[in-house]
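Colleague: predicted model, plus sequence, below.
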Amino acid sequence: MDSKYNISSKNWLQITKAAIKRIKPTPVLPSGNSPKKIKIDDHLKSNSNGVNNKKKEVNGNQAGNDQQNKKAIANKNIQQQRRNLPVFAIRNRLLEEINKRETVIILGETGSGKTTQIPQYIHSARFEGNKKIGITQPRRVAAISLAQRVALECQSEVGQIVGYTVRFEDCTTKSTKLKFMTDGMLLREAMVDKLLLAYSIIVLDEAHERTVHTDVLFGIVKQAQKIRKAKNFPALKIIIMSATMNVDHFSKYFNNAVAIYLEGRTYSVNINYTVKAQEDYVHSCLVTIFQIHKQRPANEDILVFLTGQEEIESVAHSVRLIANEHPASKIPIKVYPLYAGLPSQQQLDAFRPLAPGMRKIILSTNVAETSLTISGIKHVIDTGMVKSRTFHSGTGFEVLRVQRISQEQAWQRAGRAGREFDGFCYRLYTKSEFELFLKSSVPEIQRCNLSNVCLQLLSLGINVVKFDFLDKPSNESLTSALEQLYQLNAITSIQSPELTDLGKQMSLFPLDPRYSKMIISAKNYGCLEEIVSIVALLSCESVFYTPVAKREQANLTRHKYMSTLGDHLSLLTIFRAYNNANEKRKWCKENFLNAKNLNYAKEVRTQLMDICTKCNFEKSSCGKNFDQVRKCLLTGLFMNIAELHGPKQYVTVDTKTPVHIHPSSVLHGTYPHCVVFSEVVMTTKCYLRTITTINPEWLQEIAPSYAKSHRLTTQWTQNGH
């Protein structure tokens, strides 16, 4: 890297400022004249005033009055902010269009106010009647933070008129009318209520993200709308919203639905490109952070887009270290990580404003790309990279790799800088590089393992092959998913699939079908407690924290928890020790373990055990009889077996693919004859990650039909296993 990128150098990363003209579509709204203003949320305001009056009666002292005055001023400011949003001026015309159409597509610029305001306008007009308005978001942090913001604007407590539901957390009541939720949660509701009769309006926000759950929801709500109309049930209105999307494609899919364009954003964003391509985007990111920190005043906060937890933790450490050893400014900084694996409360820490005279630096994955307004953000640093998972049906492998974002994602990221005031976006790539990015991201449904999608659709009685996808996955991917479900005994056949009793039970768990099968099988092996713990740990980010400077010390410290049988049992041993620790955070620090991720795994485990209780599974534990656990792992992962072929070379039994044990595995360098693995990651080689030794003879016992067509060539020769 050239010396001008050196943190201590006076010559910082060269940035070229480009005055980018935003491409605005021809507006449908508003008409020439400003619409007549209407009074919004009268019932909420009168109710709130009533509450305030009661408080004044009870707290008749000066302190109480001062508190009420502060609340009144804060509410006045919030209502003024709402009136300043571009969408406010055209709300009447917008409501007219929504009211007269079954399906509406709304394309609004970032910062126009569509996500927070349109659901409130609809509720103020009482379009939902005696039912709910459901608003979906691709990510839990967005669903929670939006519900909190809208509740504040409505002068209501979260869980009352405005609530949210995310995985393992429900904050709604019978009085909830505006329900924010992740798309996955609405999909699970559809498994119980196929026509979504609890809702009169469904708002599918951030439609451009094209998560697998969102794509499935497109087809489900479209079908529910059609059936409800045919049976003269209460109508279901569908609203699709985004700042960037292929409008023609969506319109055609939703029966030529009208697209409404909302022009205008509250604040502008200046886009900056690098003069030349960057070899090390992480280093360039650090340089840019401290360039901004040196030159800009306090309380101009920075949002940085990175690819994953490990990268975020590493950059956070570097930022703190550089700030302490080479202060570029007297302004104190506070660094916040933000990624999906963080517990909800810690995710929300990033949204709280700091005291005057400080600077907040948020290091985030793409969870902060959409629908989030993070207080104080004026500068966005876009690395142009994202971590993406792609499933290859031919090999059965999911490949996790860091790759370039799409142009759509780049514009979404830039938009985070213009939410509260004019902002700046620093793109760590050249303009010519940007022009080579894909226009839109490849939909997740075309690059993921579809076994869980198929399981969910079959639980709804939907023919998977004939399902009306917005962009249909390949026949090869669908067939591969059905073959996996058939091998797991979840469906009756591949040609005419229907759920078996086992498959119906598996669909109750919000998990990969292989993990669901393991949990259900655990009752037969007397190890439900152990398997649920392992599955919970597999559902979160890595529990290991290994500082680069203390790698050897960390490995030696954790060695006492490592099992010679493999990674799954090592994770189980760590989790047991964590639960027995009195001071958990201190214990995690001493053992180089991630307290956040272990706590999240504990929360997931609690919810999974609740599902087991509802299914009347009897609690059981095998103690230290780990053969039972290993056999149970095999009930779900028998298609994930690799055996040793020659010196230091493994081959997968299912697809005969050469693979290697990942260096992070406790079994790295030991070369057991036969292992079961949770996943494969592909970098320069194919690596098996999270593996456990097994006895080859167990395959015939646990999956006889699979064993018949996939014969093992090695013999079990290791002693003690």
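Modeller: Thanks, I have the structure now. Nothing here was measured: the structure is a model prediction, and the numbers come from that model. Residues are numbered from 1 along each chain as shown.

Colleague: for the rest of this, base every contact and every neighbour count on C-alpha atoms.
Modeller: Fine.

Colleague: just checking, Tyr336 is part of a strand?
Modeller: Yes: Tyr336: assigned to a strand according to DSSP: H, G, I helix; E, B strand; the rest coil.

Colleague: my read is that it contacts Leu354, right?
Modeller: No: using C-alpha atoms under 8 Å, Tyr336 is not in contact with Leu354, being 11.6 Å away.

Colleague: in terms of packing, which of those two has more residues around it?
Modeller: Between Tyr336 and Leu354, counted using other C-alpha atoms under 10 Å, Tyr336 has the larger neighbour count: 20 against 16.

Colleague: returning to what we had before: give the residues shared as contacts by Tyr336 and Leu354.
Modeller: Lys360 (C-alpha atoms under 8 Å, 6 or more residues apart in numbering).

Colleague: and for Asp66, the neighbour number?
Modeller: 11.

Colleague: host element of it?
Modeller: helix 62-84 (DSSP states H and E).

Colleague: same for that helix, what does it pack against?
Modeller: helix 42-58, helix 140-153 (3 or more C-alpha pairs under 8 Å, 6 or more residues apart in numbering; DSSP states H and E).

Colleague: helix, strand, or coil at Thr714?
Modeller: Quick answer, by three-state DSSP: Thr714 is coil.

Colleague: that one and Leu644 touch, don't they?
Modeller: Yes: under the criterion of C-alpha under 8 Å, Thr714 makes contact with Leu644 at 7.3 Å.

Colleague: mutual contacts of the two, please.
Modeller: 673-674.

Colleague: list the buried residues for the helix or strand that the helix holding Asp66 is followed by?
Modeller: Going down the chain from helix 62-84, the next helix or strand is helix 91-99, by DSSP H and E. Using 16 or more other C-alpha atoms under 10 Å as the test for burial, helix 91-99 gives 91-94, 97-98.

Colleague: comparison target below:
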Amino acid sequence: MAAPLSTMKFWKPGSEAPGISEERELTTETTGSPVIFNPHTALSIEKQRQKLPVFKHSSCLFLSHSSCFSLFGCAVPFSSPSFQYLLEAGWAAEGKVIGVTQPRRVAAISVANRVAEERGALLGHEVGYTIRFDDCSDPHATRIKFLTDGMLVREMMADPLLKKYSVLMLDEAHERTLYTDIAIGLLKKIQKKRRDLRLIVASATLDAKKFHEFFNLNESGDPNKDTCGILTVEGRTFPVDVFYTVSPVPDYVKATVETVLKIHETEDDGDVLAFLTGQEEVEKVVSLLQEQARSLSRYGMKKHLRVLPMYSGLPYAEQMKVFERASSTVRKVVVATNIAETSITINGVVFVIDCAFVKLRAYNPRTTIESLVVTPISKASASQRAGRAGRNRPGKCFRLYTEEDFEKLPAATVPEMQRTNLAPVILQLKALGIDNVLRFSFLSPPPAQTMVQALELLYALGGLDQYGRLTDPMGVRMAEFPLSPMFAKMLLESGNFGCSKEIVTIAAMMQIQNIFVVPPNQKKAAAREHRKFAVAEGDHLTMLNVYEAFIKHQKSSQWCQEHFLNYKGLLRAMTVREQLRRLMNKFKVPRTSSEGDPDVILRCIVSGFFANAARIHHSGSYRTLRDDRELHIHPNSVLYGEKPPKWVVFNEVVQTAKYYMRDVTAVESSWLVELAPHFYKQAKHGSLASKRSRVL
């Protein structure tokens, strides 16, 4: 049998001696829409609604004079039968639509499915959803529409006042994603012109006052004239016993495995949810636990372990497995990223293991490089994670850090607006007619340097002129693509380079995570099959190779299985490609083919991704041009372990033990100067140097 948890000790602060003690606190379920579990499904819809905490407050929302509500409390349960309050109150009459934004696609789809099912409606008619590259709604029939906040911003480009909406609810606003904050700023402007639009900002944490102050248009000082109200909804609380470690944990991945096994050996029934930072860690822990589970079975332990991964890039069918109820002889263990912190609710979880870290996007304006960085979570996130154990009954949360370390955590996560590349949103704001983005009403203003750098990048890409104005046609067209400005520029230039057919395929494939499937017990076989698609120039052409082979083999699922490829991901790439192709047709981008010339394709890639360039260093690693940052080729790249090219461009950087470049392709340095003269110059001694673009 697996060894007991000898190195891990948890204790209650203030106890006389370290031991397996506890700190009890009441936690409120504040994390995401209850998109799967509903304990009252046997009841009628009306009875279900009466069970919801918001039921007794519903009249306040619709009879109040306030045009905006900051709704805060439990996992704001508007996300199931309660949406019928809005319909029954007449807010979807005369063709109007009730819109509900979610920060993540998985939540938008799941909640839409749930509400459609409870109303006995076909998804896509009365109830629908819209996410990037997937519109499951009817412009004439849909009355309740779920969409990501990014898609709401994109809808404003066609309908600046959002005239079709009577009510807009920004759910999970406490997450403060980039597009949540942009939507909030834009809705404040719309609110001044559309007093009939009812806004509901739903936050599970104590941000209500901040939202209230931001949206309140009352300047008289008389609170009776406030245009925004605060409604607190009491959540259902269950006690959660929180355990801290006695001493710091040197390896939280190993500690997670040990803690799961300790729970399985010593605790009563109940499923386990363990938080880690990314796919690689999740799969490692799943593999280790599955191996231990087989060992436990051999030693005759009556209750079996069923270990499941959960992360955003996981195929949909695999994600759905975590919601299946475990039998009485099985303990389910879900190993997840922070997607399980807010976007989904997994029924049956009684034990939570919190590693204290999360992977977040961080942007360096000096290098113009955005990277995924592993960083400590906030106290608010720690509370959210603990709350997952108290969803249905009293639970326990094992924090793999000391209480002293907990006290050092920041109160809240830095809003994405203040730590990300702003080029995409600035381009969209410009397209919406907001010329002076520096004076835009941000809920949390971003750093000035980040704003300036985004303007410089857009200027170098040709999206803005020297005065910071949107260029026509390039900037106008770039803003219409649901992709980063770099991808948009690459697509729009592809006709001129003579490779639009190949570039649209590459762009589509780059939107899909995990095209290559690597089963834990078949790693060598998978690697052998994947090498058959590898192209010496790098990952972009390799993805093109995979797609063309998929089409050549009649889009066969059997062929994908034999070659360890993500069949549903490739089908999704086809859908994305078709949507991008339609946009390119709209802008009359010529349909051209490289006719087998790889340099044509690579030069086109450089035209969009020149800012993400790196050169080889004598140490064997790579260096960026702007700040000489050390970078390495990601182990998943086809260039990993091969003779390193002198110059490369890449899609993104991720940080684990090192900074790794993902989606890497070899290029010529001369292409950078030729295709990005605003960004690079040839130094006197023949080497390449960067220069600052200036937007006046």
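Modeller: Arrived safely. As the structure is a prediction and not an experimental result, all values here were calculated from the model.

Colleague: give me the most central residue, structure 1.
Modeller: Using C-alpha atoms, centre = their mean, the residue of structure 1 that lies closest to the mean C-alpha position is Arg139, 4.3 Å off.

Colleague: that residue maps to what in structure 2?
Modeller: Applying TM-score structural alignment, one finds that Arg139 of structure 1 aligns to Arg104 in structure 2.

Colleague: state the distance from the nearest residue to its match once chain neighbours are set aside to Leu161 of structure 2.
Modeller: In this structure, Arg104 of structure 2 finds its nearest non-sequential neighbour in Thr148, 6.2 Å apart by C-alpha to C-alpha, 6 or more residues apart in numbering. Thr148 of structure 2 is 18 Å from Leu161 of structure 2, where distance means C-alpha to C-alpha, to the nearest Å.

Colleague: then Glu341 of structure 2?
Modeller: Glu341 of structure 2 is 33 Å from Leu161 of structure 2, by C-alpha to C-alpha.

Colleague: likewise for Arg132 of structure 2?
Modeller: 21 Å.

Colleague: ok, Ser59 of structure 2 next?
Modeller: The value you get for Ser59 of structure 2 to Leu161 of structure 2, if C-alpha to C-alpha is used, is 26 Å.

Colleague: the stretch 301-450 of structure 2: strands as residue ranges?
Modeller: 304-310, 330-336, 349-354, 357-364, 369-376, 395-399 (DSSP state E, counting those that start in this stretch).

Colleague: now tell me what touches the fifth one from outside.
Modeller: With contact meaning C-alpha under 8 Å, 6+ apart, strand 369-376 of structure 2 is reached by 277, 356-364, 409, 420-421, 611-612, 652-656.

Colleague: 6 Å instead?
Modeller: 356-363, 653-655 (C-alpha atoms under 6 Å, 6 or more residues apart in numbering).

Colleague: how big's the offset between that strand and structure 1?
Modeller: In the superposition against structure 1, strand 369-376 of structure 2 averages 1.7 Å from its aligned positions (mean C-alpha distance after the TM-score superposition for structure 1).

Colleague: what are the buried residues along that strand?
Modeller: Those would be 369-374, 376, for strand 369-376 of structure 2 by 16+ other C-alpha under 10 Å.

Colleague: could I get the residues you listed as TSV with distance to Glu404 of structure 2?
Modeller: Shown next, in TSV, are the buried residues of strand 369-376 of structure 2 (distance: C-alpha to C-alpha, whole Å):
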residue	distance to Glu404 of structure 2
Ile369	34
Glu370	31
Ser371	29
Leu372	27
Val373	23
Val374	20
Pro376	14
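
Colleague: distance between stretch 386-394 of structure 1 and the chain's centre?
Modeller: 16 Å (C-alpha atoms, centre = their mean, to the nearest Å).

Colleague: so where in structure 2 does that stretch end up aligned?
Modeller: Using TM-score structural alignment, the partner range for stretch 386-394 of structure 1 is residues 358-366.

Colleague: repeat that for stretch 205-217 of structure 1.
Modeller: The aligned range for stretch 205-217 of structure 1 is 171-183, by TM-score structural alignment.

Colleague: if we can go back for a sec, Thr714 and Leu644 of structure 1 - which one has more neighbours?
Modeller: Leu644 (20 against 12).

Colleague: test my guess that the more buried one contacts Tyr650.
Modeller: Yes: counting by C-alpha atoms under 6 Å, Leu644 of structure 1 touches Tyr650, with 4.4 Å between them.

Colleague: any residues in contact with both of those two?
Modeller: Joint contacts of Leu644 of structure 1 and Tyr650 (C-alpha under 6 Å, 6+ apart) do not exist.
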